[in-house]
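Peer 1: Give the three-dimensional model of this entry:
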Amino acid sequence: MNRRQLLQCLASMAALPGVTYSSQLLAAPATQNRLLLVFLRGAYDASNFLVPTASDFYYESRPTIAIRRPGNEPGSAIALNADWGLHPALRDTLYPMYQNKEIAFIPFAGIDDLSRSHFETQDSIELGQALNTTRNFHSGFLNRLAAVINGGKNDGKSAPAMAFTDQLPLILQGNVQVGNTALKSIAKSGLNEHQNQLIEQMYRKTALAQQVNEGFAVRQEVVKEMQEEMNAANRNAISTKGFELEAQRIARMMREKYALGFIDVGGWDTHVNQGAETGVLANKFEELGRGLLAYKNAMGDQWRNTTVVVISEFGRTFRENGKRGTDHGHGSVYWVLGGGIRGGQIYGEQVALTPGQLFQNRDYPVLNEYRAVLGGLFSRIYGLNPRQLDTVFNGVKGQDLGLI
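Peer 2: Here you go, the predicted structure:
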């Protein structure tokens, strides 16, 4: 192998999912609980998702982008209770799940980080570590959860995990071996057969030889499965795109192989012309709702053992800005879905939305701290004791909201 070939191979390796993750070859037990965390990167506008319909202040603060109170007019909010409504773009997807008690919402949720920086806050959430201490940037909280579920082992065999992303996210970095692969482009391998052979030659006599070979095996297996699905899609003339199709692929892998999963969905930074019942944000809600419904349907009978948590780095300003959008805020709304949850309710500590209740006179306050909320949820799903929970979220007492 000459120098040019070596450099080409090393560059290609950066795009190769699963090279070092032998645990991917193992299937998750059929009865094992599944957890998928969906991260909405960009800070979605929670006030137009879970609409505070009882708040006159909301309508005063959003003269052009507020969602109308529940009523008979097209585009009005869907009443969930006396205080809250759901964006109308979700009438055919999430609302039936709410009626069937398969989804619940937690307003005023988030992190105490006040930077309002996308990257800093995303990192802080994914690490799940205290903000006022030296942090370990090689230890994400889902990786620590996998370690606890695996009984302290680092092979991921008891709870194999997968990030459905181009690169391994911070949230799943750590001692447990975790793979990553973006299913939206799984059939487009960054390596041809000649490059595969060169890489195998490079590592043949090293300690990494077995892991490299298993990595190639994982990719070939996933590509085969996804190609079969794509062929079936062509015959059945499936016309939907984006997150809905990817969610179906993720469900297939989670149903058969993985107990822990992570996916991020971008494009939620709506500073300009975000719209109200229609527009940019409404379209994103509609597509995300279709994707989550497709995920539920594709999970089949495993849906009863599945929990999906949807979060974002922070919320957005309560008042609309001068460009008919919203700016970086603080508190947000989390979603919890699943076949075994106590859905159809709005959970957590809440406060009436009046001018005096806003954080710094601009944002939702954080009343339900994310580590406490997730810690309580994880404790319920996996039966974690206080010591185990402390491994996942050090120094945090879980907030049991009664979701499970």
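
Peer 1: Please make it C-alpha for all contacts and neighbour counts, starting now.
Peer 2: Noted.

Peer 1: Could you look up the next helix or strand downstream of the top helix by length along the chain?
Peer 2: Longest helix of the chain, by residue count under DSSP state H: helix 209-235. For helix 209-235, the following helix or strand on the C-terminal side (DSSP states H and E) is helix 243-256.

Peer 1: returning to that earlier point: what helices and strands are in contact with the longest helix of the chain?
Peer 2: Applying 3 or more CA pairs under 8 Å, 6 or more residues apart in numbering; DSSP states H and E, one finds that helix 209-235 contacts helix 193-203.

Peer 1: Other residues contacting the helix it packs on?
Peer 2: 1, 9, 209, 212, 213 (CA atoms under 8 Å, 6 or more residues apart in numbering).

Peer 1: cool, stretch 223-238 as well?
Peer 2: Applying CA under 8 Å, 6+ apart, the set of residues contacting stretch 223-238 is 186, 187, 249.

Peer 1: out of the residues you listed, which one sits closest to residue 47?
Peer 2: Nearest to residue 47 out of the contacts of stretch 223-238 is residue 249 (CA to CA; 30.2 Å).

Peer 1: Might you report the residue contacts of that closest one?
Peer 2: 183, 226.

Peer 1: I'd like the structure of this one too, to check against the first:
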Amino acid sequence: MNRRKFLGQALSLAGAGAMGLPSAGWATSTASPGGRVLVIVFMRGGWDGLNVVVPHGDDTYYSLRPTLAIRPPSDGSATSALDLDGFFGFHPSMSALRDMYQSGQVAVMPAVQYADASTSHFTGQDIIETAVTTAGSTGWLARHLMQLSGDVTSKALSLSDQVPLSLAGLPRPVSAFPDLGSLYLASSQSDRTMLANVINQSYGATPPAGHPYAAALNGIGTSLLGELTSLQAVGQMTPENGAAYPNTNFGRQMRQAAALVKGKTELQLITLNLGGWDTHSGQGGGQADGRMSQLLAGFSNSVNAFFTDLGGDASRVTLLAMSEFGRTAAENGSGGTDHGNASTWMAIGPTVNGGIHLGNGWPGLQPSQLRDGRALAHTIDFRAIYANVLTRCLGATNLSAVLPGYGGGMVDVVV
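Peer 2: Modelled structure (predicted):
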């Protein structure tokens, strides 16, 4: 192993420790029944909610999208929407999720956003992840963890390149790993043994007195190898119950998320990202080879496999899919859609209140009904969803501390 590679890998693991590599509980927990778990999937880029959950009962939808509109279920073709309630339907690539909807395991919210919403990806994502409409530096999930006692960093993990803003602001940040199966300091056993000896020698001595970070760094160093071994084992767990994940990065991460739920019972929160939704051009309609069709098929099939894999553990898990904004009601001249306003969110799992949740009703697609004449208006404030999952999934009792400035109640999507 060359010196550059060694330094890069060692520094990346040191960074993982600095980012809050969970302590002893990670290495010692067993697969005994745990508590409720909230899994967040952020659709980064602003997914087109109108083609995720198709309002086929609104004729205006078809006049606004002459080439991108998903045909109504009555067409009976492979590119037709999968009917949900006679008015809405899933995109045709989402048959696996439609099966879950029909069994009452999907709560669909077709018009979620907040007042005077930003159309900037960066500002919009910041607002959704901090849950304050002026944005901030502390995430809503981090504020929830701050209300708990003990080592809260072992209660959350992000399957991503870095800790998301939703989990930022803790005194000791939680861990972020894009792939639990690649947490090796070296490729060969001899190199791993050599590095283990180096780490054990480096952290075996008593930390110097008076140094503000010495004890914490020593604790991270001495537990590093055991924790890595524990996470590697979780990442390599075999799917159960015949679950078949797509051979994609997101499919792998959802498989590892299921393993974390089953193997790390102290976890309350897992976050993931699924990007590629900024479809200004070449979005595609209902055709299977379209850009959005392929993204939605991967999402739908991965989520279905995730809950299949969980088996009996599925009853304590809720998955929340969200995005920073939707797309324009009308298609553009490049075969795509531009930054819009309200979008579709979903809560998925055996304990959701399945069906369509519209808040104050369907906002409509007529020019006078659209925000600024171009994008879907919202009927559910996203914080009403947060209030619900915080209370029902995570047992939060001090919502004002987690959602400062919000007092608009909640939408009952999780029971």
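
Peer 1: sorry, back to before: any chance of the contacts of helix 193-203 of the first structure in CSV, plus distance to residue 364 of the first structure and neighbour count?
Peer 2: Output for these, formatted as CSV (distance: CA to CA, whole Å; neighbours: other CA atoms under 10 Å):
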residue, distance to residue 364 of the first structure, neighbour count
1, 59, 9
9, 49, 19
209, 52, 17
212, 48, 22
213, 50, 18
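
Peer 1: I'd like those as JSON lines, with distance to residue 262 of the first structure appended.
Peer 2: Below are these laid out as JSON lines (distance: CA to CA, whole Å):
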{"residue": "1", "distance to residue 262 of the first structure": "37"}
{"residue": "9", "distance to residue 262 of the first structure": "28"}
{"residue": "209", "distance to residue 262 of the first structure": "28"}
{"residue": "212", "distance to residue 262 of the first structure": "23"}
{"residue": "213", "distance to residue 262 of the first structure": "25"}
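
Peer 1: tally of neighbours for the aligned residue in the first structure for residue 58 of the second structure?
Peer 2: When the first structure is aligned by TM-score structural alignment, residue 58 of the second structure is paired with residue 55. Residues lying near residue 55 of the first structure (other CA atoms under 10 Å) number 15.

Peer 1: which non-adjacent residue is nearest residue 55 of the first structure?
Peer 2: residue 353 (5.9 Å; CA to CA, 6 or more residues apart in numbering).

Peer 1: what does that neighbour align to in the second structure?
Peer 2: The equivalent of residue 353 of the first structure in the second structure is residue 365 (alignment by TM-score structural alignment).

Peer 1: residues touching its match, list them.
Peer 2: 58, 60, 61, 329, 376.

Peer 1: Report the separation between it and residue 234 of the second structure.
Peer 2: For residue 365 of the second structure, the distance to residue 234 of the second structure equals 47 Å [CA to CA, to the nearest Å].

Peer 1: List the contacts of the counterpart of residue 39 of the first structure in the second structure.
Peer 2: With TM-score structural alignment as the criterion, residue 39 of the first structure lines up with residue 42 in the second structure. Counting by CA under 8 Å, 6+ apart, residue 42 of the second structure makes contact with 271, 272, 273, 274, 275, 321, 322, 323.

Peer 1: If you rank those by neighbours, which is first?
Peer 2: Neighbour max across the contacts of residue 42 of the second structure (other CA under 10 Å) = residue 323, 28 neighbours.

Peer 1: I'd guessed it sits against residue 342; true?
Peer 2: No: here residue 323 of the second structure lies out of contact with residue 342, judged by CA atoms under 8 Å, at a distance of 9.4 Å.

Peer 1: tell me which element the match of residue 39 of the first structure falls in.
Peer 2: Assessed by DSSP H and E, residue 42 of the second structure sits inside strand 37-43.

Peer 1: same question, residue 373 of the first structure
Peer 2: Take DSSP H and E as the rule and residue 373 of the first structure turns out to sit in helix 370-382.

Peer 1: Distance check, the residue nearest to residue 55 of the first structure against residue 88 of the first structure.
Peer 2: Where residue 88 of the first structure is concerned, residue 353 of the first structure sits at a distance of 21 Å (CA to CA).
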